[in-house]
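1. would you be able to build a 3D model of this:
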Amino acid sequence: MAELIWQPFGMTADQREVGLWTIQAGRYAAQVLTYGGILRSFTVPAGEETQDIVLGCETLAQYEAQDKYLGALVGRVANRIGGACFELNGKRYPLAANNGPNCLHGGVHGFNEAVWEAREENGALVLTHVSPDGEEGFPGRLDVRVTYTLTADGVLTVDYQAKSDANTLCNLTNHSYFNLLGHACGSLEGQRIQVWADAITETDENSTPTGTLLSVEGTPFDLRQPVEFLRGLAMEHPQLTLGNGYDHNFVLCRQPRSPMRLAARVTGGGLCLECFTTQPGLQLYTANYLDGTPGKGGASYGPRSAFCLETQAWPDAVHYPNFPSVVLSAGESYHHTTAYRVTAV
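-> I've put the predicted structure just below:
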């Protein structure tokens, strides 16, 4: 069973106390902040040494100053809602447009800025948060529980649960940035990505889904066999130009007899990271808009210095009946699980 250690991490600008939890299991360790439920570090064995493969900030003030969602839990609705509004049961709900014409990652003050309640439970870290009715424009009180679990064989699991007292939207994810050569490496060179997906959801110039599914065949998005990140990013394609790199939802292939599908695998630096999920989509993001964000130990995080594997329902699903629904009905349970397994190659 993992060992959990708590220590203070400071006070937010509005005087909310934040704690840092360390989950230790064998040679693996994960640090999680109560601010934003942020995965601050994930330290894994790398030969005789260890490697921290998750980007993060040195101080709480740096986390509050950045807007890149480093390591954070995001919601109520991850990714984009086009037009920053939606209709539910005949009523229109306007939202904040915080990403061009889109509402992104839950709005101006999403779950990434919340200070979550935390407790240890059977060797796992349980975070809970209550989002009141009307917060960021979303209907219903939403009670959220996220559990971080780490095992000695390198599996970091994030389990998401939620319930609402009214019909609402819910689509939760974690926005960690990974680099298998170390959080301060600064480049994706030498790292290969494989994604089990036959299509992506097409986006327009505002990164808003158009409702069209594009086959990956013959494109830089064909990652069904391992591809060097830098090779894929160097290819020509209108969607890569619009996103300034990979910033797309991959439509994950169904895998029989298993609720947890293998979504992606990344290798590099003698390590292999595999991402498993119950979700139907994976947003692959190559940190295209990091801009010198200050990081741990004096590091500076620039463009394309990391990758995100954001498991999710498809973006803007509320506007496309053919997309998997993100509507959570009153009294029903939202439950999804994602696991990241890191091993030596």
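2. C-alpha from now on. contacts and neighbour counts both.
-> Noted.
3. which residue is the nearest non-sequential neighbour of A339?
-> T157 (4.2 Å; C-alpha to C-alpha, 6 or more residues apart in numbering).
4. what about the one you found, which helix or strand?
-> Per DSSP states H and E, T157 falls inside strand 155-164.
5. re earlier: how close does the residue nearest to A339 get to G82?
-> 30 Å (C-alpha to C-alpha, to the nearest Å).
6. counting neighbours, go ahead and name the busier of the two.
-> Comparing T157 with G82 by neighbour count (other C-alpha atoms under 10 Å), the higher total belongs to G82, at 25 against 20.
7. which strand runs longest in this protein?
-> Counting by DSSP state E, the longest strand found in the chain is strand 333-344.
8. all helices of the stretch 201-345 of the chain, in order?
-> Secondary structure of the stretch 201-345 of the chain, counting by DSSP state H, counting those that start in this stretch: helices at 229-233, 238-243.
9. mind listing what L188 touches?
-> Going by C-alpha atoms under 8 Å, 6 or more residues apart in numbering, L188 touches 179, 229-230, 304-306.
10. ok, the residue nearest to L230 when sequence neighbours are not counted to L233 distance?
-> Setting aside the residues directly before and after it, L230 is nearest to E189 in space (C-alpha to C-alpha, 6+ apart), at 6.3 Å. E189 sits at a distance of 11 Å from L233 (criterion: C-alpha to C-alpha).
11. I'd like the structure of this one too, to check against the first:
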Amino acid sequence: MEILKVLIGKFNNKKVESYNLRNSNGFGINALNYGAIITDILVPDRNGIIENVVLKYEDINSYEKNPSYLGALIGRTAGRIAKGKVELNGNVLSFDKNYGSNQGHGGINGFDKRFLDVKTNINENEGYIEFSYLSPSGEEGYPGNLKINLRYTITEENELKISYKAISDEDTLVNLTNHSYFNLSGNYKENILNHHLYIDSDFITEINKNQVPTGKIISVDGTPFDFTSPKTIGRDIEEEDYQLEIGQGYDHTWILNGGNDIKIRLYHKASGRQMDVYTNQNSVVLYSLNFPDDEKISYANRSAKRREALAIETQSPPIGENNIFAKYSILRKGEEYNKETIYKFSII
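-> As a prediction, this is how the structure comes out:
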């Protein structure tokens, strides 16, 4: 294991540092002290060629705004909050509407826009980058002083473990995730439509035209959302389906089945790369990059294209109208928020 800290720029006169963590196989990650942003996940293909399998901006300065949230920590709450309002303990919390008529991904200046404290550790079998942050009460409208601890761990078995912990001195809302966009072809040699995807889920949450949950749960059986048997992402993505029409592709929440089995499997035949995802989160939002931003991405010297990558956001369901699913995001005073997602890479 080895780790290297590199100064790569400044935002608002604050140092932006990249922490580059590698195992003995060359597998590893690069992550910033700004937004805990993962800029690189470096994975060998079947020929031993190590390439990046997540979207990355060409210009480091693009991460200061990062409109597509590439690789970032999302919080305090991932996804949309319908109409920017939610009821907690009989009080209505109101948030800035930065996602059309809704609040989204923690607000205008969510955790993706914050500098975090960092410490690191390595040994023979694993190494980690640990981020910490104190979100003061009232930040982006959320109650409670919230202490968060985020750890990125890599192992000699080519695993990336993301562990989230948080505690608040008041009842509040917490729903943390990572917003990396995956493309296993390596350095985006092709889009994701030929990637095979499996999801251990029998249901999605219905969304309305504003892309917030209605509260209705829909069976995936017989729909384009059925990935209970592996299929290519592109097979059904252009089918006539009202839910697909709303999202202009996949931008939905799958309710994960229980147990400790693999929850998501992404496979790219040409490279041989496979990624298995394990998590104790109860759902996952998958977003097929239906609306790419204009910032240029690395390796290509061009703007990201539609369907270039797949965001895999393990989390609780976003909060819909009439407080739908809000209960899954409530963190009570003094209780510990404790979630983990593991991405295990292999060659098939």
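12. please state their TM-score.
-> Aligned and superposed, the two chains score 0.95 in TM-score terms (TM-score structural alignment, normalised by the length of the first structure); 339 aligned residues with a C-alpha RMSD of 1.5 Å.
13. just to revisit the earlier point, V345 of the first structure versus the residue nearest to L230 of the first structure, what's the distance?
-> Taking C-alpha to C-alpha, one finds E189 of the first structure at 17 Å from V345 of the first structure.
14. off-centre distance for stretch 240-250 of the first structure?
-> 16 Å (C-alpha atoms, centre = their mean, to the nearest Å).
15. for that stretch, which residues meet the burial criterion?
-> Using 16 or more other C-alpha atoms under 10 Å as the test for burial, stretch 240-250 of the first structure gives 240, 243-250.
16. now it: which residue numbers in the second structure?
-> Under TM-score structural alignment, stretch 240-250 of the first structure corresponds to residues 244-254 of the second structure.
17. how about the residue sitting furthest away from the middle of the second structure, what does it touch?
-> Distance from the C-alpha centroid of the second structure peaks at G90, with 30.5 Å (C-alpha atoms, centre = their mean). Residues near G90 of the second structure by C-alpha under 8 Å, 6+ apart: none.
18. how close does it get to R80 of the second structure?
-> 21 Å.
19. got it, and D276 of the second structure?
-> D276 of the second structure is 26 Å from R80 of the second structure, by C-alpha to C-alpha.
20. ok, the two, which is more surrounded?
-> Set side by side, D276 of the second structure and R80 show more neighbours around R80, with 26 against 18, by other C-alpha under 10 Å.
21. what sits against the more buried one?
-> 99, 102-105, 211-212, 318-320.
22. try 7 Å
-> 102-105, 212, 318-319 (C-alpha atoms under 7 Å, 6 or more residues apart in numbering).
23. with V266 of the first structure instead?
-> 191-194, 272-274 are the contacts of V266 of the first structure under C-alpha under 7 Å, 6+ apart.
24. just the buried subset of the residues you listed, please.
-> The neighbour count (16+ other C-alpha under 10 Å) marks 191-194, 272-274 as buried among the contacts of V266 of the first structure.
25. ok, which pair from these is furthest apart?
-> Across those, the longest distance by C-alpha to C-alpha is 13.1 Å; it joins Q191 and E274.
26. hmm, back to that, and of the contacts of V266 of the first structure, the nearest to V130 of the first structure?
-> Nearest to V130 of the first structure among these: E274, at 31.0 Å, using C-alpha to C-alpha.
27. what's the closest non-adjacent residue to the aligned residue in the second structure for the closest one?
-> Using TM-score structural alignment, the partner of E274 of the first structure in the second structure is D276. Counting by C-alpha to C-alpha, 6+ apart, D276 of the second structure lies nearest to R265, which is 4.6 Å off, once chain neighbours are set aside.
28. roughly how far apart are that neighbour and S283 of the second structure?
-> Separation of R265 of the second structure from S283 of the second structure (C-alpha to C-alpha) stands at 14 Å.
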